[in-house]
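**Q** attaching a predicted model along with its sequence, questions to come.
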Amino acid sequence: MRLTFIFILSISSLISFGYNQEDSLRVAQLRSEAKLRIKENNLSECILKLKEAISLAKEITLSDEYINKELVSVLANRYSNIGDFERAIELNLVLKDFYLKSEDYTRYIWTLNNLGIYYNNQGKYKEAKRYFQDGYRFANKLNLKSDQIDLLDGLVHTNISLGEFANAKRSLNNEKRLLSISNDEFKDIQTVYYNYAQATYFDKINQKDEAIKAYKKAIHTAKKIGDRKLVSAAIELANLYLTTNKYKLATEQIAEVFEFYDITSNPLIKDPYLLQAYFINAQALRGMGERQKALLMIHKAEEQATFFHSQYMFTESKFFLDEYRRKNLELGVTLCNQLWEQTNDSKYVIQALLMADNAKSNVLKERVITARMLSGASINEDDKVLRFQLVYQLNELKSSGNKEELIRVRNRLDSLNTIIGVHKTDDEFNLDAFQKQLSEEQLVVEYFFADSLCYQFSISRQSVAIHNLGVLTISEIAKFYSLVSVGTSDIEEFSEVGSRLYNRLIKSVLDENVKINKLIIIPDKSLNYLPFGAIITTMDKKTWSDLGYLEKSYAISYGFSLQSLAQQSKVKMSYGYLGFAPDFSSTSELAYLKNGEEVLSQAKEILGGRIFLNEDATAENLIAHGLRSKVMQLYTHAVSSDSSYNASYIYMQDRKIFVDEIMSLPLQTDLCLLTACEVGLGKNYNGEGVTSVAWAFRVAGAQNVVQSMWKLNEQSSSQLMGDFFTNMSQGQNSSKALSNAKKMYLEDNTISARLKHPFYWAGISHFGKGTSGKSSKSSSSWIGILALLIGTLVYLGIRVIARRQAGRAKEV
C-alpha cells in the first residue's frame, strides 16, 4: 500500500492563518524533523517529535484539518511501523470519522484501508476484511481506480488468511487488471505490493516455485525505487527458503534487509522488521551448523524486542510483540543447550536460563517495576491518584464510543507517565544476587518449552543446572487436571498418572538435591494448570490420605518468573489487614454473599486494620486505603475469561474493576487473598503466561497472592484455611503456612477419607516467596480466622447468573 498521508500545508500557510508565528514555526519545524527521522529509519524519535508537534498545535488552536492531515495521520502510520497497531487503530478510527464528516472522501478511503491493514497485522482478519470491503465499495462508487488497487491488495491477504482462496484469487485478478490500465504515479509501488500478494497466494496454495519468482519480482522493483516493502518481501522469501532447508539462500535475502537498513553504518538502528530478520538469520545459521553466529543473531533480535516492548503503551501490543519474541528466545534456549552439551561450558546454561526467563511475564516484570516506582516517596501522591483515575477513565471510554475523548485521555496518561518516569523500566536482573537470597533448603525449578521439548532449570544457592525432559504433551497435563479437579476420580488412575508426571517432571532434580525441603515452581504453558503438590512420589498406598503427595515432603510455592520473584521487596504498611465485602443482596444478577460482615470483622479483630462493608466497599475506598495493607482480602464476585486479558474483572460495590485497572494500582501489599473461584485462570498468552486476576494483583505490586484453580468445597476450604492462618499466627512464612495446612488437613483423622481427595485441598496455591504473618495478639485468637476462609474460599463455587457477552467467561 502506498503511504496514506501527504504534506500539504507549508510554513507560510500556517502563518497566514493568523496563528502565533513563533509557535507555528515550531510546529512546522517539529513536523519537518519528524519527516527527517522517517528517512533515517529512526521511528521512535519520529513519534516523539510528532507527539510534541500535536500537543503544541492543539495548545495554539491550529485547525483540526491541519492537525489531523499533517500530524495525526503521520503519527498513526509511525505507530503501525513500530508494530503498535492498537494505537494506530485508535487514531485512525478518529481520522475516519473526521474525514467522512469533512467530506474528504479520498482520505476517508485511505483510512479504511489503513484500518484493514492494522487489523490484518493483528490477526483480526474478519474485521480487516470488513474495512477493506467498505473502502473498496466506496472507491468503486467514486471510480477511484488507484484506491481500488490498494484495497483489493488488502482483500487478497485477508482472504488468504481466512482460507478463502477462491476469493483471494478473484481479488488478485482484479488487482492485476486495474494495474494493467493504470497510469497512476504510485503504479510502481502498487506493482511491488501486487507481486508480494501474488507470492503470498502461491506460497499458501503450495506453489513454491511461483511464490519465489513473485517475491523476487517484488524485491527487485522495491529495491529499484527504494521502497520499504523490500524488507517484508525479503523476509518472507527467506522464510520460504528455510522451509526447504536452503539456508544459504535465506541468509542472502536477510543480507538484503541489512543492506536496506545499512546496519553496518548504523548498528543501533531499531525496527520491528529487524527483530524478524535477526531471528530468521539465526534459524538459517543454525541450519548451517553455525551455532555461535546464530546465538549472536538471537541476542540482536532480543535487543530489538526489548526496545519496542518499552515503547508500546498498549498491553495488547506488548503481548503481540512478546509472542514473536518468545519464538526467538525458544531458539536461543535450544542453541545454548546444544552449545553446553558440545562444550560443557556453564555460561551457556546461564544464558539459556536467562533467555527462558525473559520469554515469559515481561508485562508483569515491567508493571511490577512501575508499581514499585509509584509506591516510592519521590512521586507525588496527587500524580499517583491521577494516574489511576486516567486508567479508569480509559476503561470506561473504551465502551463509550467517544473516540476523541479516549485519545485525549490516552495522551494525558502517556504524558503523565513520561513526566513521572514510568517508562524507565530498565532494571537489570542479577542472578548471583538472587541465588544468594535463597536459603540452603530452597530450590527454584523453572520450566520452559522450546522446539517441542520441555527444559527444566534448577536454581539453588550454589548452582544452576539444565535438564532436557524431552517431549511433554498437553494431553498428559490435561489428563491429570481432569482427575485432580473433580472429587470423584479413581484413585488407581490418579496414582498412575500422578506418579508418571512426578517421574517425568521433577524426580531426578530432587534426587540431586536431597537437602531441599522448600520448592518454588515457575511453570510454563500447560504446566500453569498443574498443582505440583498433588503429584505422586509413591504408589503403594490405597487411600487418598496415604498417597505420597509431593506436598507432604516439600513446602511448595509458585512464581511467574525469576525476575518477578527477585522484585519482591519490603515496605512500610499503614494497616495490618484491610478487607472489602460488597453487598449483592439487592441484585438478582449476582449471588448474595451473606457472611461478609462477620468474616471481615473477625479478621479485623485478630489482625488489626480496617474493613469496608456494603456501600463502603467501593473502588474509591480501595484506591484511597487499600494500597498499603499488609494483608488485603477481597470478599466479592469475580470473572475470569479466556477471551482477552482485560475481559476479567472483580466486582466492587459501585462498579467493576477490570484487569487493566487492577494492574495500575500501586499496591504495597504483602499478601493478597482473592475471594473468587478460578482467579488463577485467564487468557494464556504465549509470551506472557496466564493473565488471570491473580496475575493482575501481582502485576500491581502485591508481593504474594493466594489464589484458587477451581471451585472448592466449603467444608474442606474452611478447615484448610483455618489451619493456614493458625500457622501464620505462629510466625510461619505464608508459603510454608499454606503447605503445612495441607499436610495437617491430610493428617486430620476427623476428616472423612473421601474428603482427602486432592480436589478438596490442592486447588489453593501460593504465588511468591512468602511473608511472615506473626501476630502480636494471642495465637489462640487466630483460630477465629477460620471464618475468614469461609469468606475467602467458601463462595468460590458460587456462580454468577449473568454472562459476559464478549468471549467465554467464568463468573463467580
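**A** It's in. Numbers count the residues shown, from 1 in each chain.
**Q** C-alpha from now on. contacts and neighbour counts both.
**A** Fine.
**Q** buried stuff in the longest helix anywhere in the chain?
**A** Counting residues, the longest helix found in the chain (DSSP state H) is helix 315-343. Within helix 315-343, the residues that count as buried by 16 or more other Cα atoms under 10 Å are 315-337, 339-340.
**Q** so which strand or helix has Lys810?
**A** Per DSSP states H and E: Lys810 is located in strand 809-811.
**Q** need the contact list for the residue minimising distance to the centre of the chain.
**A** Closest residue to the average C-alpha location of the chain: Phe319 at 4.0 Å, with Cα atoms, centre = their mean. Going by Cα atoms under 8 Å, 6 or more residues apart in numbering, Phe319 touches Val363, Tyr685, Gly687, Glu688.
**Q** presented hereafter is structure B, for comparison with structure A:
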Amino acid sequence: MKTFLHLFDNTIISYIYSYNKKRKNIFFLFLFFISIVSGFTQEVSATFDSIYKLPEKNIDKLSLYNNLFNTYQKNNDFKQLGLETYELAKKVYKQSIDTAIYYNQKAIDATLKTNPIDSCLLKSCYYNVGFYNKRKKDYIKAIAGYKKSLTLKDCKNLSKGARKHLPKTYFALASHFFQNGDYFTAAKNYQKSLDLTPPNEIGQMINSHTRIGRSYKNMRDLTSGKKALYHFLKADSLYKTLSDQNIENNFIFYNNIAGQYAQNGQHLNSSNESTQNALKYYAKSIELAKKITNPVLLEEFYYNLGITYQTIDLKKAEQYFLKSIDAAHQLENNFKKYTFLGLGITASLNKKHKQAQEYFLKSLVYFLQKENITENTPISDKQLYTVQDKERLLELFRSQMENWDRMLDESQSTEVAKLMIQKAKLSDRLITIMLKEDLSNSSKLLIRNLASEIYILALEACYSINDIKNAFYFAEKNKAILLIQNIKKNSTSIDNTPIIKPTYFSNPNLISILPFEEINLVENEVILHYVMAERLLGKVPDAYGIYISKSIKKIFKIADTDGLITNIKTLRKKLDTPFVTEEDQQNYYNLSNKVLNTIIPTEIQKDLPNKKLTVLGDHILNFIPFEPLIIDKKLNKYLIEICEVRYDYSLTFKEENKNIIRKPSKEFLGIAPIYFDTLTSLKNSEKEILLGKKYYTGETQTDKNTTKQNFINNATNYKILHLATHANASDSIQPWIAFRDSKLSLQELDTIKNNAELVILSACNTSIGKINQGEGVMSLARGFFKSGAKAVIPSLWKTNDKASFYIIATFYKYLHEGQTSSAALRSAKIDYLKTHTDAEASPYYWAPLIIIGDSTPILSQKKYNSLYILPLVIIAVIIFFIIRYRRKMIEA
C-alpha cells in the first residue's frame, strides 16, 4: 500500500502541479485524499515526499506544505504534524533560517500535544532550536535550545552534539558582548564556555582563559585586573603542556601577562613587585620580538611597553609608542588611535601640552576616520554613534581635558578653561549616547566613573572663570549620571499610582537638566550643592560646592579633600556613640567645626541664620548629617540651632519629584513587625507607630499582619508610611528592610509603587549605603523615592529607642499642627536639645533622623474634623442658650 501510494503520488502530483499550477483547488482536494490514506502509515507521508520531489525550491512550495499541515491540524493528527514540520524545517534552513525556526517551533508545539510524546523527536527539535539560532547568531535562544535538548533522554547521540555546541555558543555570545564593549557580560559568558569545555580540549580552554583575561583587563580596575592575570597565567600554563608550540603564541602570552602586571601595578616604580613581574615578562617578550615578523603583534607589544613606562620613565614610554607606530606603518588597522592617545598622555605628563594636543587630534582622526580634524571641527551625534570603541573615545576626551587642566595649574587661561567646557559638553553628548546602549549595569557603572571625572574637570574649568551657569549644569548632570539605573518597571496600570512617574532614576533618554535660570528661591531659602568624585587610579577626590540663594550665587573649591575624608570618617565614628566624658564632647566640637569650615566657606556661613538650607550631598558627605556640625565654636552652637536643614539628590530630581500627582486613598499606615523569624524582637516599635495614628486617621499593623506581601499590597494606598523595623542599607549583598516573615530587598523595593507624601524609616542606617565609584550612595531611602515617595525620613545610624520615640512623638505633634515635615523635624530636635543635657544631648541621640525630599505640610483628617466640629459645637451651644432664653421669656 505504502509503495503504491508513493509511486502514485510521484506520478500524479507531479503531473497536476506541472500541468497547471492554477488548478489549485483540484490539487488540494487530491492532496487531502492522499493525506488521509497516508496518515495511517504514521511516517513521513508519501504526500510530503512527493511535494519535496517537485522541481521547485522548498521555500517556494510552502503553500502546498501548509495545506497538508492544515489537514493534520483539522484531524488532530499532531504526531504527523510534528514529524513533517520538523522535516520541512531541516529542508529549508539553508534557504531561510527564519522559516526553519518557524516550522521547527510548530513541530515542538505539535509534538507536545501527542500522547505519548515522541521524546526523541522533541529532543531533535530542541537541538535544532540551538542549531538554527546559532546559525542566525541569536546565541541566547540557541543556548536555551541546546540546554532544553539535554534535559531529555538521549537519542541519535544528540546529547554529545549539544554538549559540544554549548560551550562554542557561549563563546560566540561572549564575543558579541566583547565586541560591543560589554566586558562584564563577556567575561561571564566566556567563563560559562570554559566551564562546559571538556578537559581534553586544551586549545579551547586556552582560548577561553585568554578571552576571559582580556575581558577583565578591559574593565581596568584592580579587582578585575587580578582576575585577568589569573586567566592569562592559566592560559600560559596550559599552553606549555602542548607539544606543538610556536614563537608567536608564546609571545602573545608573555605580552598579555606583562601588560596585566603593569596595569595591576597602577603607579609603577622600580621597587614595585608588579613592576618587576611586568618587566620580567616583557624581557621574555623582547627576546621573542627579535624573531617575530607579525606587525600586528609587534604593534600591540610596543604599545603595552609604552603604557607600562608612562609611570616610571616618560622618555622610554614615548620611544616604545613610536616603535608601535613604526611597526604598524604599513597596516590599515585602527589600532593607532590608542597609540597616539598614549603618546598624547605621555607628552602631557612631560608638560609638553601643545604636542600632547597634536597627538590627541591624531588619535581622534582614527576614532572618527575623518581627516583634517582641528579642535574647532564640529562633531555630530551621528559621527559619535558610529564610533566602535566609544569608551576609549571618552577616555581621549578626558585626557584632553586633563592636559588643559595641567595647563591651568601652570597659568590661568580663560581660553583654555573654555576649551575644557566645550570638550565637556561634547563628552556629555557621547555619555548620553553610551548610556542608551544595551550594556550591563556594571559596564554602565564603568562609563559613569569616566563621566564623573569629566564633570569634575569641567567644574574646575568653571571655577577658574566663575562660570556658575555651566558649573550648575555639570554638577546636576553628574548627579543624574550617578543616579541612573535601568530598572524595568511593570507597565501594568494600577489604581492610585502616581500619574507622572519619576524618570530621573530610570532612563538616560529622559534626563532634562533643570536650567539654571529656572531656579526660583524665596528669600529665606538657600542651597548647598556638592560634587565629589574619585579618579579611577585611586587619587584623592576633587570636591566643589555651589551656593545658591536669592542674592548669592557662588562656586567654591574645597581645599584639602584628603584631610576632609579623614576627618569625616573620624567624625562619623564619634557620631555613632554618645559622649562619655567632657573631653569626648570637646573633641567632637572641635572636629565638627573643622569639617564645617572646610565644606562651608566663612562668607556663606554668615548668610545661613534663619534660612531653610537644602543640602545636595555627594560621596562621603552623605555619611554625616549637617545639623550637628558646630558653627559657632565659642558658644558650641549646632548648625540646626541657626537654620532648618533638609536634603535632596539634586534640584532636577527635586523639581521632577514635586510635580508627581499623588492620590492616596488613606492617610496613615504604621508597620511594626515586633517579632521576626531570624532577627531580634523590637518590643517598643508598636508604641512608635501608635504616635502617628494618634494624629492621623489610618491603621497600624503588628506581628503576624506585617508580612512582606501585605506591605507590597498596601503600600500604594497611604499618604504616610511609617516602618518601625530592622533594616540595613550597608548590606554587602543587597540592602534590605525586614518584615515579619522575610526581608524586602532594595531591588524589590524599586518595583513597588507608592503615593506617599512621607515615608518614615525608623530603623538602623536606612540612608547609608555602599559608595560605588561613580554611582553615589546606594540607600533604602533612594529606593522609596524611585517608587514614588515625595519625602523620606531615614536614619543615618542605629537609633536609640528612647530618644527616637521622643523626637518622633514631637515631630508628629508639630506636623499635625501644620508645620512642614522639615520644620517639624527641626522643632522636635530643638525641643530635645532644650530638655536634655550632658551625654543625653549627644548628637548620637537626636541627629540620626534626617529628611530627604520635598518638605510640605501634611494636614490630617482628624484636624479637619476638629476644625469643623468646634464651630458646630459653638453653634449648638448658642442655639441651646437661645432656646433656653426663649423658654424663660415664655414662662415669664
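**A** Here it is on my side, so go on. Since this is a predicted model, take the numbers as computed values, not measurements.
**Q** what do we get in the second structure for the residue nearest to the centre of the first structure?
**A** Correspondence of Phe319 of the first structure to the second structure, assessed by TM-score structural alignment: Leu445.
**Q** ranges for the helices of the stretch 101-250 of the second structure?
**A** 119-136, 139-150, 158-179, 183-196, 202-219, 222-239, 247-265 (DSSP state H, counting those that start in this stretch).
**Q** what's the last one in contact with?
**A** Residues from elsewhere that reach helix 247-265 of the second structure (Cα under 8 Å, 6+ apart): 217, 220-222, 225-226, 228-229, 232-233, 235-236, 268, 272-275, 277-282, 284-285, 288-289, 291-292, 297, 301, 304-305, 308.
**Q** buried ones in it?
**A** Buried, per 16+ other Cα under 10 Å, within helix 247-265 of the second structure: 248, 250-265.
**Q** related to what we said a few turns ago, determine which two of the contacts of Phe319 of the first structure are furthest apart.
**A** Pairwise distances across the contacts of Phe319 of the first structure (Cα to Cα) peak at 10.9 Å, for the pair Val363 and Tyr685.
**Q** and the strand holding Lys810 of the first structure, what does it pack onto?
**A** strand 638-641 (3 or more Cα pairs under 8 Å, 6 or more residues apart in numbering; DSSP states H and E).
**Q** and the strand it packs on, what does it pack onto?
**A** strand 649-651, strand 682-685, strand 809-811.
**Q** trace Lys570 of the first structure over to the second structure, please.
**A** Per TM-score structural alignment, Lys570 of the first structure is aligned with Ile661.
**Q** just say helix, strand or coil for that match.
**A** coil (DSSP: H, G, I helix; E, B strand; the rest coil).
**Q** ok, longest strand in the first structure?
**A** strand 442-450 (DSSP state E).
**Q** how near is the residue nearest to the centre of the first structure to Val699 of the first structure?
**A** Phe319 of the first structure sits 14 Å away from Val699 of the first structure, going by Cα to Cα, to the nearest Å.
**Q** cool, and Arg655 of the first structure?
**A** Arg655 of the first structure is 21 Å from Val699 of the first structure, by Cα to Cα.
**Q** equivalent analysis for Thr792 of the first structure, please.
**A** 21 Å.
**Q** neighbour count for the two, which is higher?
**A** Using other Cα atoms under 10 Å, the more surrounded residue of Thr792 of the first structure and Val699 is Val699, with 30 against 27.
**Q** return the residues in contact with that one.
**A** Here Val699 of the first structure is in contact with Val363, Leu364, Lys365, Arg367, Val368, Ala371, Met663 (Cα under 8 Å, 6+ apart).
**Q** for Asn333 of the second structure, pull up the helix or strand it's in.
**A** Going by DSSP H and E, Asn333 of the second structure is not in any helix or strand.
**Q** need the counterpart of it in the first structure.
**A** So Asn333 of the second structure corresponds to Asp227, using TM-score structural alignment.
**Q** now for that match, how many residues are close by?
**A** Count around Asp227 of the first structure with other Cα under 10 Å applied: 16.
**Q** for the second structure, what's the longest helix?
**A** helix 861-891.
**Q** list the buried ones in that one?
**A** Buried positions in helix 861-891 of the second structure, judged by neighbour count with 16+ other Cα under 10 Å: Gln861, Lys863.
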